[in-house]
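Asks: got a sequence here, can you build the structure:
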Amino acid sequence: MAVKIVETYSVSPSSGAAAKLTLPLLYFDIVWLDTILTETLHFYPLKCSESRFLETVVVNLKHSLSLTLKDFLPLASKIIFPLTSAAMPASRYTASDSLALVIATSDDDFSYVVSNRPKAAGDFHHLVAQMPAAVYSSDEIKFSPFAIQLTLFPNQGICIGFTHHHSICDANTLSDFLHTWASINKSNGGEQLNLLPFYGRDSVQDSTKLTVAHWNQMKTNRPTVSLTPPPPSDKVRATFHLSNAQIEKLKSWVTIKKPSIGRPSTFVVVCAFIWSCLNKCGGDNDDETQYFGSPVNCRQRLNPPLPDNYFGNCLIQFIAVSSHGKLKGNDGFITAAELVATALKIALKSTTVSEFFENRAEIFSEMKGKRVIRVVGSSKLDQCDADYGWGRAVKYECIHTDFYEAVHVCKDIHGGIELGLSMPKPNMDIFAEVFTKCLYINSKL
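Replies: Reported below is the predicted structural model:
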């Protein structure tokens, strides 16, 4: 995939924006300071020449982006990682700050890139936005939390690539930003349709105690300011789907076999199906302990609850534990469903938030060196429905899952669930066979 950089812009919030905004990073945010950056790609079919792209589409997107940033100032800010003992980390926006926007073109076949078939994972990294260089001083490290790349496939389509530092916000906040930008662009600068972000920090549960504790653990590290791992040379990316009908059959099977669980949610059965399928793909040690987890939104589970438009991170990890032998067997899916449902129920109690973050270091220390399978994304988020005036995106890729064992989950266009995986080609072939076989078995139940 040959990608050519055409132009680089610095986009500032439009006139009328606040001259400055400082947003403290709380414990929900601090724990992400040293993790890898998140990288996502959204593909839109659009028959557009390069000249029209540069003279019209890019001009409109820049203007609507500037209008959107007026209400999402932290995305154009700098994250301040202090190197002195008294200071605390924060997002700090001043009138001189801006967001990096890269314009590029690609000569690849758009229809091939957006297909579900396995494709070389490394090829997608040319479409990923690169963060501006961090600024280092004796007192602090200052770095950008967000960058965007627009790549045209001439007369075929457009890819919008987002790179974001997770410490600034989670996927729920980022989704609000994307939908706001899309609605403003579609309406040619008209009124945006989403609620404005809520920046309040005063009522966040157990904020002072937990924020100080996690900053004391984190400040001896250094933040991730750019994506350092090289693109994988041995992995492919592929997409799988679970239809509504298939999901309902999975739910019914769990209800029959484990009535004590009750009617499981879509998220529970999807996680359980993924976990059991991955364990049926191979492995020799039946006694191997492994973990399965996912960050889940807990805005409404706090005491007091936070509004849905709260800007920042508000996630807790649910973690289920089992052995390879239990998960690979005929009842592996049912076992996984019971474990996931129980772990999720515990994680979403308001009392669990404090307990989890007080013991987070010990919890993750126990997982070190063990197999950890993660689900990222959400079965409630539709990653393709932000319409910039060209209709829905036809493809979504979560690129940072190339660097650890994870499955991206989101809604698909028909209301079912889309699963995005990255793994070596032989493993992907085995997974595809297991996935199809398990769905066939469950469709007969």
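
Asks: could you use CA atoms for every contact and neighbour count after this?
Replies: OK.

Asks: can you pull out the helices in the stretch 51-200 of the chain?
Replies: Secondary structure of the stretch 51-200 of the chain by DSSP state H, counting those that start in this stretch: the helices cover 58-69, 110-113, 171-186.

Asks: typed the wrong thing, it's the stretch 301-445 of the chain
Replies: 324-328, 332-347, 350-358, 360-367, 425-443.

Asks: re the thing from before, reformat the helices of the stretch 51-200 of the chain as CSV; add mean neighbour count and distance to P230.
Replies: Compiled in CSV, the helices of the stretch 51-200 of the chain are given as follows (neighbours: other C-alpha atoms under 10 Å; distance: least, C-alpha to C-alpha, whole Å):
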stretch, mean neighbour count, distance to P230
helix 58-69, 21, 29
helix 110-113, 14, 20
helix 171-186, 22, 24
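
Asks: closest to F311 out of those helices?
Replies: For F311, the closest of the helices of the stretch 51-200 of the chain is helix 171-186, at 5.7 Å, according to C-alpha to C-alpha.

Asks: show me the one of the helices of the stretch 51-200 of the chain that comes nearest T22.
Replies: helix 58-69 (14.9 Å).

Asks: so which elements touch the closest one?
Replies: Here helix 58-69 touches strand 3-11, helix 171-186, going by 3 or more C-alpha pairs under 8 Å, 6 or more residues apart in numbering; DSSP states H and E.

Asks: which one, of the helices of the stretch 51-200 of the chain, ends up nearest to A213?
Replies: Nearest to A213, of the helices of the stretch 51-200 of the chain and by C-alpha to C-alpha, is helix 171-186 at 24.6 Å.

Asks: one more, please, to line up against the first structure:
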Amino acid sequence: CIKIWYGLQLIDTYMPWTNMVTVLEHCRAAPPPGTVAAEQSLPLTFFDLPWLHFPRVQQLLFYEFPHPKTHFIDTLIPNLKHYFPLAGNLIIRPDSIRPEIRYMDGDSVSLIFAESSSSNDHDFNHLTGNHARNAEEFYPLVPQMPQVTNVSDTLVLVPLLALQVTLFPNFGICLGITYHHVAADANTLIRFLKSWASIAKLGGDDQAFLANGSLHPFYGRTVQRKDPNGLETSLWSKAREIQFDEGQLQYPDLTNKVRATFVMRQAHVQRLKKLVSARRPTLLHVSTFTVTCAYVWVCMVRSRGDEVADEDELEHFTWSADCRGARFDPPTPETYFGNCLTGCMVTAKNSQLVGEEGFLTATELIGEAISKRAQNEEGVLKVMETWLLNYKEVKWNRMVSVAGSPRLGFYSTNFGWGMPIKSEIISIDGTGAFSLTECRDSEGDVEIGLSFPKIQMDAFATIFAHDLEII
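Replies: Sure, this is the predicted structure:
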């Protein structure tokens, strides 16, 4: 069956490519008995509720692993006692004040160990390359989230996390993560992965994790409970009207879609910054993020070619900003568990972006928005209200967003096999976003992940390379 989420066509089926892998073991990972209280809950806040009906986030991390499959399973089962909410469920009662994440003794995470049917290194090297690859090739490696359970007309249970580890014998390993954004933003996810990795690296001993305070999750909700404008109540009153399984689909329409990775070298970034400084000398915020996002946004709009005929058509770019730190009183710890993001959106006419000064226009819009974004608690609340209202006004096929950040450090997630050789945010196949991560081997460079129809990808590649050469 075909369903529609936010104007995107998604296919709610189990795709046929799963014969490319063989399941070795399907187990459930849970906190060890006695390590977590029998029942605990975390209420959702106004930072979580905007993600309630958002498609699940899917990510892959590839590692070189030139060994056979013996013994690799036992060393990888995650110890979830430190991040127990991810083993729980989102509890939705439409007649309640707000949803909550609840962990009960016995809750667990779906964990699949699989083996690729590939007998050579070509497939592994192909998947971990930067060149254009068919998007559907990645989905045998993506874990399926267990189904939402409608316990009754007034109670819905929603799993939050699923994991899959796929071995390419004698070549590599792929770690697949599917998680619900309502439970965690990327900051929380990377801390969970690094805690899992640090424990697995030492054969299950969590002493190194316990000694590293930067990974200990903070579950307090005191600051986020401050809501003088009733934002949380307003968000929940709208979200509860939508049936939860809408938009929670596993796979987007991948017809003719390819994935590719482009690298923005530090030298390119410096040239872009120099251009902005010369042409827009009063612009205060000219960061790597600003110029990279502006450049990619303009290239994406231009790569559509003749698709947009109206030069007054509005184009939108949106991104999320982490609110951990001193924006609240008291400050929100960097290890805060959950979502702690506010959003920004900028808009320009199509003609402004495809024109000669498109990059400068985009940089100015993004840079000014970052400079003016909320720097305190009151401002964050106002920005949240405006951000969500703005989403209602846009055409979704004219909106570009960004997933990830070069600051997160996915390439430093070491399970004992070395650093990942490739990171792929798979969920951009269905959201229209591009991904940003740091480069594994070159400090200061940025990896840009894209998912387009083949014709548009070819056009983007030409524009991306050509315009960097002439700067």
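
Asks: with distance to G391 of the first structure added, can I get the helices of the stretch 51-200 of the first structure in a markdown table?
Replies: Below are the helices of the stretch 51-200 of the first structure laid out as a markdown table (distance: least, C-alpha to C-alpha, whole Å):
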| stretch | distance to G391 of the first structure |
| --- | --- |
| helix 58-69 | 15 |
| helix 110-113 | 16 |
| helix 171-186 | 10 |
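
Asks: now for the ones you listed, which one comes closest to T40 of the first structure?
Replies: The nearest among the helices of the stretch 51-200 of the first structure, by C-alpha to C-alpha, is helix 171-186 at 10.6 Å.

Asks: what range does that closest one cover in the second structure?
Replies: Following TM-score structural alignment, the aligned partner range for helix 171-186 of the first structure in the second structure is 186-201.

Asks: what's next to the matching stretch, contact-wise?
Replies: Identification of contacts with stretch 186-201 of the second structure by C-alpha atoms under 8 Å, 6 or more residues apart in numbering yields 75-80, 83, 205-209, 215, 335-339, 404, 408-410, 413-416.

Asks: just the buried residues of the residues you listed.
Replies: Buried by 16 or more other C-alpha atoms under 10 Å: 76-80, 83, 206, 209, 215, 335-339, 404, 408-410, 413-415, out of the contacts of stretch 186-201 of the second structure.

Asks: re the thing from before, indicate which one of the helices and strands packed on helix 58-69 of the first structure is closest to K47 of the first structure.
Replies: Among those, helix 171-186 sits nearest to K47 of the first structure (C-alpha to C-alpha), with 16.9 Å.

Asks: quick one, strands of the stretch 301-450 of the second structure?
Replies: For the stretch 301-450 of the second structure, the strands defined by DSSP state E, counting those that start in this stretch cover 314-322, 341-349, 399-404, 422-425, 434-438, 446-453.

Asks: adding distance to L90 of the second structure, write the ones you listed out as a markdown table.
Replies: As requested, these are exported to a markdown table (distance: least, C-alpha to C-alpha, whole Å):
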| stretch | distance to L90 of the second structure |
| --- | --- |
| strand 314-322 | 23 |
| strand 341-349 | 19 |
| strand 399-404 | 23 |
| strand 422-425 | 23 |
| strand 434-438 | 27 |
| strand 446-453 | 30 |
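
Asks: which one of these lies nearest to E377 of the second structure?
Replies: Nearest to E377 of the second structure among the strands of the stretch 301-450 of the second structure is strand 341-349; the distance by C-alpha to C-alpha comes to 11.2 Å.

Asks: that closest one vs the first structure, mean deviation?
Replies: By mean C-alpha distance after the TM-score superposition for the first structure, the fitted strand 341-349 of the second structure averages 0.8 Å away from its aligned residues in the first structure.

Asks: which part of the first structure matches that strand?
Replies: Against the first structure, strand 341-349 of the second structure falls on residues 315-323 (TM-score structural alignment).

Asks: for that stretch, buried residues please.
Replies: For stretch 315-323 of the first structure, by 16+ other C-alpha under 10 Å, it's 315-320, 322.

Asks: cool, and stretch 17-31 of the first structure?
Replies: Across stretch 17-31 of the first structure, burial judged by 16+ other C-alpha under 10 Å covers 17, 22-31.

Asks: do stretch 73-90 of the first structure as well
Replies: 73-83, 88-90.

Asks: pull up the aligned stretch in the second structure for stretch 375-389 of the first structure.
Replies: Per TM-score structural alignment, the counterpart of stretch 375-389 of the first structure in the second structure is residues 402-416.

Asks: so how far is the matching stretch off the chain centroid?
Replies: Remark: stretch 402-416 of the second structure is offset 11 Å from the chain centroid, using C-alpha atoms, centre = their mean, to the nearest Å.

Asks: one more: stretch 215-227 of the first structure?
Replies: Worked out by C-alpha atoms, centre = their mean, stretch 215-227 of the first structure lies 20 Å from the chain centre.
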